[in-house]
Structure formats: structure tokens, C-alpha cells
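Peer 1: The following block contains a protein sequence and its predicted model.
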Amino acid sequence: MKIAVVSEFFYPHSGGQEQRLLEILEYVAKQGHKVDVYTIKYDEALSDQENYNEINILRVIKNKNYIGGGGLKSRSLKTIIQYSLKVALRLDANSYDKVIFSQFPIFHMLLTCFTKSKKILDFVEYRHGRFWEFLFGLEMKCADQVVCISDVVKEKALKICDGKKLLVIPSSIKLKKFYSGEPKHFIFIGRMEQHKHPEMAIETVLQYNAEHNQKYVLHLIGDGSMLEFLRKKY
């Protein structure tokens, strides 16, 4: 099977959805399927094309300033449109059995939805409000199938999408990669952004330690706009 993946960020960028897609695609590639990932070259040190664990990574447009904080406002709309149009041409020129789209930045899917290949939306985050529900609804209409990260996300997606389109595939975690050998450790893995609620993890561990007279350690793994605030507060 020939599979294309359209994701603004990919390896070596290590955001949540990028890591999720990487682990899924590594498994798919090992089964003998051909995988092409179309992404943005956000670092000049990266090559325009590379093969990583049998995954063909194609960085079709360059913008070294593309990575910002969380949300669509931090992205360059010009870069998103240029990226989407270049990917559309590549998808049109190649015959793929399936095309997997990351959830964001949304416009990349809307501008390439004409492709005849089966379109799969990897849906990892539900945001409330008419604006977001409208945009997510457009994405889901373009998709032939919507893969949700969890049952909770699927339940919320039912508000704007036909349940027949929805499927749940949870993310995997390679525990050996993070296991310290010390049982009294917790880990929060994610961007330090307000909508990720890293403070909830911190307050939970602090409260547990206080109530049970314990000294469990919490490691926060990630970067983001809240990082310095959290360092100062805790």
C-alpha cells in the first residue's frame, strides 16, 4: 500500500501528534507499506529529503521561523497556504491509496481535499466554541474516516461528525524510553501551554504527597510559553 502523510511538523520535531504519527508510521513501514511524509522545513540544518526508519520524509517548503507558541495565530498563514498548495500538487502527481492528515493547521486539509485517495484525519484534540467546531466540522466533511486519539475525544467529536466515520486508535508510549528504575517518579509529557494544563499535573502530585506524607517526584518533559512561569511558581 502507498500512503501519504500531511503533517506540518514531523521528526525530529517532537510534539505530541508528531510522536504519535511517527510510532504509527514506523509500524506501518515495517509491514512493507511505502510511506511518504510531506512536512515543513522549520530548521535550515534539516535536509530537504531523508529516510528515517523506512519513512520517506519530504520537506517541501522552508520557513526557519515557522515554529512559535501554541495555536494557529503563531503560524505563518502564507507558509501554510504555500505548503498546502505544494502538497496538493504532489498528491495529484502521485497515486496514493490513503492520505493521512494531522489535525492542524486545518487549512492544509481543506486546500487538498480534492485528492481522490482515501482521506484520513488524525483527530487528537477537541476545542469548544462555534469557531473551532466550524473548522473541525469542515475537516471532518473532507475526511473519509476520522481517527480519534481516545474515547473521550470521539464522544466529543460526535457533536459535529457522523459516528460511522469515527474510529479510536490510542497513542502508544514506549515505557522503556522513560523508565528511570525509581518507582516514586511521575512524568508529564507535553507542551507547556495553558490548554495542556501542566499545572493540573503539578498540583495533583503536590496534593498527593501532602495527603499521604510522600515525596514523589514529577518530571515535566516539554517546552512552551508557560515554562518560565512554572519554573518560577514551583
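Peer 2: Yes, it's here. Note that the structure is predicted; figures quoted are calculated from it, not measured.

Peer 1: Going by C-alpha atoms from here, please, whenever you check contacts or count neighbours.
Peer 2: Noted.

Peer 1: before we move on, what SS does Leu21 have?
Peer 2: Assigned with DSSP: H, G, I helix; E, B strand; the rest coil, Leu21 falls in the helix class.

Peer 1: what comes up buried for the longest helix belonging to the chain?
Peer 2: Across the chain, the longest stretch assigned as helix under DSSP state H is helix 77-93. Judged by neighbour count (16 or more other C-alpha atoms under 10 Å), helix 77-93 contains these buried residues: 79-80, 82-84, 86-88, 91.

Peer 1: and Gly69, how far is that from Leu227?
Peer 2: 11 Å (C-alpha to C-alpha, to the nearest Å).

Peer 1: Sorry, slip of the keys, the one I care about is Tyr66.
Peer 2: Taken as C-alpha to C-alpha, the span from Tyr66 to Leu227 is 20 Å.

Peer 1: Let me see the contact set for Asp43.
Peer 2: Contact analysis of Asp43 by C-alpha atoms under 8 Å, 6 or more residues apart in numbering lists 62-64.

Peer 1: one more structure, for comparison:
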Amino acid sequence: MRILVIDELCPPQLGGIQVRFKGLATQWAAMGHEVHITAIDHLGTSPEEEVIDGINYHRILKDTEYYKNGPFGRKISTIFSYTFKLKPFFKQQWDVIIFCQFPVLPQIFYKLFYRKRAKTAIDFVEYRGSKLWKVINNIILNAADEAICISNHVKQCVLEHRKDHLHIIPSFVDTTDAVSVSKSNYIFMGRMVEHKHPEHAVQGVLAYNKTYGKNMPLQLMGGGGMLNDLKTEYAGDGCITFLGSVDDDVKQQVLANGRILILPSEREGMPIVVIEAMAYGVPTITTDYPGNGTQFFVAEEQFGKVAQPDVDDIAKKIKEIEDNYEAYVARCNEIKSNYDTKVIAQKYLDIFR
């Protein structure tokens, strides 16, 4: 198959959506498919054309002011420029065109102006429910042949806008090399920013240790604006270790020694860190915020606990998992193969057969 992915960013910038497309595209290329990804170079330092792991990257526009600017966190004029620069790609013959949920406009443009169309899909990973976003969602979700949702929770939200050709393609990892070494550390993985609430992970573990007479360590991986303040605040507590941004080798080592993942975020779709932890037999505790889609996945698959967004309840949920720990590990090991990269990549393409 000849596959075109319309993303907005690409390596070396890797947000959650870009990690998802990179993983899928790498596997599709390994399966013998021809894969192209278009994107905006918002760093301004990357080559316009590049092949990485068999994927053909096309950074067709440079704008260092694009990202985190404008009313939607994106520079609107750049979205229009990017969309028009896609015309040479839209004129080509493709078996499948997959549109990233952002930056919204390209899929609308393609539907309106290109009659000899490839099969199209929108990859929808995060539902935003404001009045304005409901209008936008209604347009973009009906601009593609297929709507691919990252979780059942997102699919239920999308049902407000369309009823047919809905699919669930969850996050995924390569599960074959994930081997647990010990179960010695609690883990937080994510950016140190307000809506991720790393401080709740720290306080929840400290509350658990104090309440139940334990001395369990917590390792936190991730950079961000809160990191230095948190390191200063908890500098005297030997149970808490801030690792900052880490490479893949360190991340795999931490996961291999992980015991429970604590993810107290306000806003998530279906973060890959949950699947990464599951692959190592590490159950998850997440929180009951309305915008946290992870809670529904954890509850549906029953490999962890959903806590109230309260430090004491996080500590209580840690205790509940510890009291039946082997059962949660067994559940992780039972279901992890369903989220292997090869399985999900094939499932994705089967939609277009």
C-alpha cells in the first residue's frame, strides 16, 4: 500500500501523536508498505526531506513561531500555508491518507477540492468538549471516510458527531523485549507540568508510606516547568528521586524495576506510558478527572485502580493494589499482547481492506 500521513510535527519533535504515527509508520514500512509523513518544521533546523527507519518525511514548511502560539496554541496563518503546500501531495495517487486530528484544516480541504480521492481516515486521540470544539469536531470527524479513536471513551464521545465507520486503535508498544527485573519502585512518567500533577504522585506515595508504615521509593521521569521547584521542595526526602528527561535505555531500566505507575493527570487521551508500564507487568493508578480518558481504559481492562483526585485516596488505592498485587501483575501480563505494535499496526491497515 502507498500511505500518506498528514501530521503537524515530526522528529525530532515527538509529542504523543507523533510517537503514535512514528511507531505505526515504522512497522508499516517494515511490512513493505511505502509510507510518507508530512509535517511543519517548527524548530527550523531539520532537513526538508529525510528518510528515517524507512519512513519518508516531508517537512514542507518551516515556522519557528507555529507551535504554542495563536488562539488554539497554533499559529493560524501557518495552518493555512501548510494546507495549501499539501496540494502536490494531494494530487498524487495514494491507497490511504491518514489525517492527524490537528491542525484541523487539511482534511477539510482535501474533501472539498479533491474528487478522485484515496480512502481517508482521521486519527482522533483527544476529545475537547467546549462549544467551539464541538463545532470543529463535527466538521473534521465527518471529513474522512473512517474515524479512528484511540480508546473506547473517545469513541463514545465521537458518537455525538457520527455513528458509522468508527474504530478503536489504542496505543501500543513492542512488548517482546519487556522483561521485569524487580518490583522495587513506584513510577511517575510524564512532563512536570500542572495538569499532569506530579506533585500528587509524590504526595500520594509519601501519604502511603506514612499511613501504612512503609518506605517505598518513587522515581519520576520527565522534564518541564515544575521540575526544579519539585526537586527543591522534596530534596530532603530519600524516597523521592527526580530523574528529569531520560533516554530510552534509562526509561526501560526504570520500567523493568517498576512496581506501580502513578498517573494523576487531569487531561489524557490514552497515554502510551500506561501501555509501556503494562508491558512490564506494572499496574496503573490514575485519577477521576473528567478530562482524563486513562481512567476509563484502566477501569475497562482492570489492571489498576482509579482514585479520586485526592492525595489520601491515591494512597488508599496504592494499598488496595498492594493487597492483591500478584493478581494485577497477572492481568497486565494477560492483556499486554493485545497492545503489541505489530498487532495494532496490522489492525489499523485492516480497516482499509
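Peer 2: Now that the structure is in, tell me what you want to look at. Predicted, not measured: the structure shown is a model, and the values here were computed from it.

Peer 1: So for Tyr66 and Leu227 of the first structure, which residue has more residues nearby?
Peer 2: Tyr66 (19 against 15; other C-alpha atoms under 10 Å).

Peer 1: Kindly indicate which of the buried residues of helix 77-93 of the first structure lies nearest Val6 of the first structure.
Peer 2: Val87 (7.7 Å; C-alpha to C-alpha).

Peer 1: all helices of the second structure, in order?
Peer 2: 16-30, 76-85, 87-90, 105-113, 131-141, 152-158, 198-212, 227-233, 248-256, 272-279, 294-301, 311-323, 325-335, 341-350.

Peer 1: okay if I get those as JSON lines plus distance to Arg2 of the second structure?
Peer 2: Formatted as JSON lines, the helices of the second structure follow (distance: least, C-alpha to C-alpha, whole Å):
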{"stretch": "helix 16-30", "distance to Arg2 of the second structure": "10"}
{"stretch": "helix 76-85", "distance to Arg2 of the second structure": "20"}
{"stretch": "helix 87-90", "distance to Arg2 of the second structure": "12"}
{"stretch": "helix 105-113", "distance to Arg2 of the second structure": "17"}
{"stretch": "helix 131-141", "distance to Arg2 of the second structure": "23"}
{"stretch": "helix 152-158", "distance to Arg2 of the second structure": "27"}
{"stretch": "helix 198-212", "distance to Arg2 of the second structure": "42"}
{"stretch": "helix 227-233", "distance to Arg2 of the second structure": "43"}
{"stretch": "helix 248-256", "distance to Arg2 of the second structure": "30"}
{"stretch": "helix 272-279", "distance to Arg2 of the second structure": "26"}
{"stretch": "helix 294-301", "distance to Arg2 of the second structure": "32"}
{"stretch": "helix 311-323", "distance to Arg2 of the second structure": "46"}
{"stretch": "helix 325-335", "distance to Arg2 of the second structure": "31"}
{"stretch": "helix 341-350", "distance to Arg2 of the second structure": "11"}
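
Peer 1: Comparing those helices, which comes out most buried?
Peer 2: Mean neighbour count (mean count of other C-alpha atoms under 10 Å) peaks for helix 272-279 among the helices of the second structure, with a mean of 24.

Peer 1: Would you check the span in the first structure matched by that helix?
Peer 2: Mapped onto the first structure using TM-score structural alignment, helix 272-279 of the second structure spans no residues at all.

Peer 1: what's the angle from that helix to helix 294-301?
Peer 2: Angle, helix 272-279 of the second structure to helix 294-301, by axes from the mean of the first three to the mean of the last three C-alpha atoms, to 10 degrees: 30 degrees.

Peer 1: now for helix 272-279 of the second structure, which elements pack on it?
Peer 2: Under the contact definition 3 or more C-alpha pairs under 8 Å, 6 or more residues apart in numbering; DSSP states H and E, helix 272-279 of the second structure sits against strand 258-263, strand 284-287, helix 325-335.

Peer 1: hmm, try it at 7 Å
Peer 2: helix 325-335 (3 or more C-alpha pairs under 7 Å, 6 or more residues apart in numbering; DSSP states H and E).

Peer 1: Okay, angle between the helix it packs on and helix 311-323 too, please.
Peer 2: 80 degrees.

Peer 1: Narrow the contacts of Asp43 of the first structure to just the buried residues.
Peer 2: Here, 16+ other C-alpha under 10 Å leaves Lys62 buried among the contacts of Asp43 of the first structure.

Peer 1: From Asn213 of the first structure, how far out is Gln207 of the first structure?
Peer 2: In terms of C-alpha to C-alpha, Gln207 of the first structure sits 10 Å off from Asn213 of the first structure.

Peer 1: Contacts for stretch 170-184 of the first structure next, please.
Peer 2: 20, 149-150, 216-217 (C-alpha atoms under 7 Å, 6 or more residues apart in numbering).

Peer 1: and Leu46 of the first structure, how many neighbours?
Peer 2: So Leu46 of the first structure, with other C-alpha under 10 Å, has 12 neighbours.
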